[in-house]
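> got a sequence here, can you build the structure:
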Amino acid sequence: MPLSDSIYHFRAGQGPTKKSLLVFFITGNPGLIDYYHVTLNCLFATLCARDSDTELHVCGTSLAGFDTSPTPKHTSKALPVGLAEQTQYVTGRLISTARIISKQWDGETIPVVLVGHSIGSYMLLDIIAEWQATPAESRPPMDLVGGICLFPTVVDIAKSPTGRAVAPLLRLPGSTLLVHLIVRLIFYFVPIFIMTLLIRMLTRFELAAAKTTARFLKSKHGVRQGLFLAKDELKTVRSDAWPDSLWGIRPLQEFTSTITDVTNANDLRKDSAIRKRSSTTTTPIHTKSLGIPTSLTRLYFYWAADDHWVAVSTRDQLIATRGRHGGGKGEVSSLEEACKPVMEIDKHGIPHAFPVVAEHGRAVAGKVAEWIGQITAAL
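I've put the predicted structure just below:
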């Protein structure tokens, strides 16, 4: 059985309220959507149970160059494919999906929540930043209302424990091709079912994840593509170069000009006073009562307590400088804080490679569903 190119779940709205939602998943590396069957199945079922009115689309795509079937038309360049081209490929798949759904809704703009795992979170932020920089009249028929980053590798991958270990190897000339050829030689004559058994014996992988890994190792280009992409990640993903607009940091006058729920000058003066006191007090404000700019994509980050692909210092610095200090419980101290990303550290021992264990995949799906509920409730 070949590796899958995509996963797509659809449920028509059941109630009188006519609306749609596209949840688009971006994989980590290896870029195989097959790893995420349990997570996406559980996410779809949970969202369906919570909201019967919305027409729901939950889908994800494998990355280019990983020998999926049917083979995607990734780029004009020969394999392997780098990070920038992967982002372009995923963007194309996203826009194509949104256009198809929009046509079914007479050209209406479709709300989209992006979900990214690992390096998929980096691509997610890149897609949102590009979308925000595009004039409204030139955008495709979609509104990027939310982005959920799972175990994100968005800054300084080379400083992570694994990054420090593998970077010297990947910098050697021809190393990715050499490792690829060695793996191909070792496993060329080994049947898939034997490789699957060996992988299960050596890891905690579920049967489905072990089969996907066996097919990945047996694929013609997959290992080289994965290594090449990892090398490009280490080179590309360094300091935080995202624009302030992505993180919800804008001049105060831009915020106040877009407030929609404050109806009189007294409320405006009250909100201004709260902002002035925010450095010395933490008076709570319910975020739903604030006029969050509609052009701002709500961001959520879910970090592992101990992630071999993310240095603890890198994670903590990003939380301190970019995260919402009031947390994600619906109350913050100011409008500025309400516009910043929610960042949460896992407390359940879920690892970076969560999709290979069904229990972890279901737990992550529950967290994603919770945050999607917060995003859609604010629309």
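> please count neighbours and contacts with C-alpha atoms only from this point.
Will do.
> strands of this protein, start to end?
In the chain, strands defined by DSSP state E lie at 3-4, 6-11, 20-26, 55-61, 68-69, 110-117, 142-150, 285-286, 298-303, 331-332, 342-345, listed in chain order.
> kindly reformat those as a markdown table containing mean neighbour count and distance to Leu207.
Compiled in a markdown table, the strands of the chain are given as follows (neighbours: other CA atoms under 10 Å; distance: least, CA to CA, whole Å):
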| stretch | mean neighbour count | distance to Leu207 |
| --- | --- | --- |
| strand 3-4 | 20 | 15 |
| strand 6-11 | 15 | 18 |
| strand 20-26 | 24 | 22 |
| strand 55-61 | 21 | 21 |
| strand 68-69 | 18 | 19 |
| strand 110-117 | 23 | 21 |
| strand 142-150 | 24 | 23 |
| strand 285-286 | 16 | 45 |
| strand 298-303 | 23 | 26 |
| strand 331-332 | 20 | 42 |
| strand 342-345 | 20 | 28 |
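> so who does the residue nearest to Phe66 when sequence neighbours are not counted touch?
With CA to CA, 6 or more residues apart in numbering as the criterion, Phe66 has its nearest non-adjacent residue at 4.5 Å, and that residue is Gly222. Remark: with contacts taken as CA atoms under 8 Å, 6 or more residues apart in numbering, Gly222 is in contact with 30, 65-67, 216.
> pull out the buried residues from those residues.
When burial is judged by neighbour count using 16 or more other CA atoms under 10 Å, the buried members of the contacts of Gly222 are 30, 65-67, 216.
> and of those, the nearest to Glu130?
Distance ranking of those against Glu130, using CA to CA, places Gly65 first at 23.4 Å.
> I'd say the closest one and Pro80 touch.
Yes - in this structure, Gly65 is within contact of Pro80 by CA atoms under 8 Å, at 6.2 Å.
> what sits in contact with each of the two?
Taking CA under 8 Å, 6+ apart as the contact criterion, the residues that touch both Gly65 and Pro80 are 221, 225.
> for Thr87, give its distance to Val81.
In this structure, Thr87 and Val81 are separated by 10 Å, where distance is defined by CA to CA, to the nearest Å.
> ah, wrong one, I meant Ile101
Distance, Ile101 to Val81, by CA to CA: 28 Å.
> so what's Ile345 closest to, chain neighbours aside?
Nearest in space to Ile345, with sequence neighbours left out and distances taken as CA to CA, 6+ apart, is Trp303 at 4.6 Å.
> second input sequence below; structure requested for side-by-side comparison:
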Amino acid sequence: MDTAPTRSASVRQDQVPFLEYPSAKREDLSRRQCLIYVIPGNPGLIAYYEPFMKTLRELLDEVEAKEERHYAFHIYGRNLLGFEDGDHEPQFGTSAAGVATEPFTLEDQIRCCCEQVQEANVSALGGDRVFDEIVLIGHSVGAYISLEIFNRHHHARREQQSSPWDNVNLKAGILLFPTVSHIAQSSSGQKLDMIRRTPFLDRSAHHIAKGFVNLWSHWMLATVISRFMGFPGHAAAATVRFLTSQDGIWQALHMGKDEMKTIAEEKWSEDMWEIQEAEADEAAGRGTKFFFYFAQKDHWIADECRDEFIEKRRQHEKGRTTIVIDEENIPHAFCIHHSESVAEKVRLWVQDIAGL
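As a prediction, this is how the structure comes out:
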């Protein structure tokens, strides 16, 4: 194994791409302001979710337009770190004083998402206003990151010590095709874990993959992805940008291998799944804290691990969890072709969370 010292690259927060769809009612002080924060999967480009977020915006506009509705929903999402060359410096692998920079780990992504949720809470509305409620939407590993954000928020609140979470009101999580336990046992996870466990591939897979991609011109890649793989415009453009970036492939593989060893046995406390006494009044009219949406068959989630996770949630008497198994054959990568269908479902869950 390569034991050379490494260090993480520095993050350029102002260069991390984001998408934002604010509510037209955000200045209405009579409405409860709700931030819906979208966390992507791996590869972590928020551009994959543009049709999903746009459709959800349109659907929530319809909800807000009804006179009896007293909510305003602000939709926001950012890239995960390392998937754009401009969001970090120096380039991965660059050596300084004998120490090489490496891509960001899953823990790095969790910490950054925690900071960004806190930052969006105090900056997105402007002035001194903060959001009355925050709903996290996580896809794939973004669902695991979402649960870790809830976990850290929960522990900070339980310790009753001053922290950046003090004015952050996390209300609920919507977890789409979630990879939240034993990901290495899935069919795709087994392949990626084999790369992680093979010393040569562990060190070189990203170089091999990048070398292969570099054999293709930008135009040829775009043609293959759009015409032969059938990707629509938004997904084709995001994929070409990801593949042709200097560090994107390395970041995706590095983070994916880290997922294989990190996302294993469930480690969250039972009370995280519950609505706490301090939240009870604000939770009136809302029966669910977490919505899980699983595929019938998912190459990133082993059936037995999914079923075991679901059974644990069902046996938890105080848990506020709703679990749905897809019946429409929507694939794990829903954001390629099925954004509108999933946005319709999410709209209903957001309404349930808001008690509408």
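> counterpart of Ile33 of structure 1 in structure 2?
Using TM-score structural alignment to pair residues, one finds that Ile33 of structure 1 aligns to Ile46 in structure 2.
> surely that match meets Phe83?
No - using CA under 8 Å, Ile46 of structure 2 and Phe83 do not qualify as a contacting pair, with a distance of 10.0 Å.
> give the contact list for the spatially most central residue of structure 1.
Within structure 1, one residue has its C-alpha closest to the average C-alpha position: by CA atoms, centre = their mean, that is Gly116, at 1.5 Å. With CA under 8 Å, 6+ apart as the criterion, the residues that contact Gly116 of structure 1 are 25-28, 122-124, 147-150, 152.
> try Thr288 of structure 2
So, once contact is read as CA under 8 Å, 6+ apart, Thr288 of structure 2 ends up touching 172, 320-322, 352-353.
> check Ser140 of structure 2 too.
Under the criterion of CA under 8 Å, 6+ apart, the contact list for Ser140 of structure 2 reads 40-42, 175-179, 332.
> distance to Asp271 of structure 2 added to these, as CSV?
Formatted as CSV, the entries for the contacts of Ser140 of structure 2 read as follows, by distance: CA to CA, whole Å:
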residue, distance to Asp271 of structure 2
Pro40, 26
Gly41, 26
Asn42, 28
Leu175, 18
Leu176, 22
Phe177, 23
Pro178, 20
Thr179, 21
His332, 29
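> most widely separated two among those residues?
Spatially, the most separated pair among the contacts of Ser140 of structure 2 is Asn42 and Leu175, at 14.5 Å (CA to CA).
> residues in contact with the match of Ile33 of structure 1?
With contact taken as CA under 8 Å, 6+ apart, Ile46 of structure 2 is in contact with 17-19, 39-40, 77-80.
> closest one of these to Gly285 of structure 2?
Relative to Gly285 of structure 2, the closest of those is Ile39; by CA to CA it sits at 26.1 Å.
> I'd say that closest one and Ile149 touch.
No - between Ile39 of structure 2 and Ile149 there is no contact, the gap being 11.0 Å when judged by CA under 8 Å.
> what residue in structure 2 is paired with Ala210 of structure 1?
Using TM-score structural alignment as the criterion, Ala210 of structure 1 maps onto Ala236 of structure 2.
> which residues touch that match?
Contacts of Ala236 of structure 2 were listed using CA under 8 Å, 6+ apart, and they are 222, 225-226.
> neighbours around Ile95 of structure 1, how many?
15 (other CA atoms under 10 Å).
> which position in structure 2 pairs with it?
Per TM-score structural alignment, the equivalent position to Ile95 of structure 1 in structure 2 is Gln118.
> for that match, give its distance to Ile183 of structure 2.
With the distance defined as CA to CA, Gln118 of structure 2 ends up 28 Å from Ile183 of structure 2.
> roughly how far does Gly355 of structure 2 sit from Thr239 of structure 2?
With distances defined as CA to CA, the gap from Gly355 of structure 2 to Thr239 of structure 2 amounts to 38 Å.
> revised request: answer the last question for Ser204 of structure 2.
With CA to CA as the criterion, Ser204 of structure 2 and Thr239 of structure 2 are 22 Å apart.
> check Cys34 of structure 2 too.
In this structure, Cys34 of structure 2 lies at 31 Å from Thr239 of structure 2, with CA to CA as the measure.
> count of neighbours near the closest residue to Tyr48 of structure 2 other than its chain neighbours?
Distances taken as CA to CA, 6+ apart put Ala235 closest to Tyr48 of structure 2, at 5.4 Å, once the chain neighbours are dropped. Taking other CA under 10 Å as the neighbour definition, Ala235 of structure 2 ends up with a count of 22.
> what's the answer for Asp5 of structure 1, then?
The criterion is other CA under 10 Å. On that basis, Asp5 of structure 1 has 21 neighbouring residues.
> how far does stretch 283-297 of structure 2 sit from its chain's centre?
Here the centre of stretch 283-297 of structure 2 is set off from its chain's centre by 16 Å, with CA atoms, centre = their mean, to the nearest Å.
> which residues does the counterpart of Asn167 of structure 2 in structure 1 contact?
Residue-level alignment of Asn167 of structure 2 against structure 1, with TM-score structural alignment as criterion, gives Pro141. Taking CA under 8 Å, 6+ apart as the definition of contact, the neighbours of Pro141 of structure 1 are 98-99, 102, 107-110.
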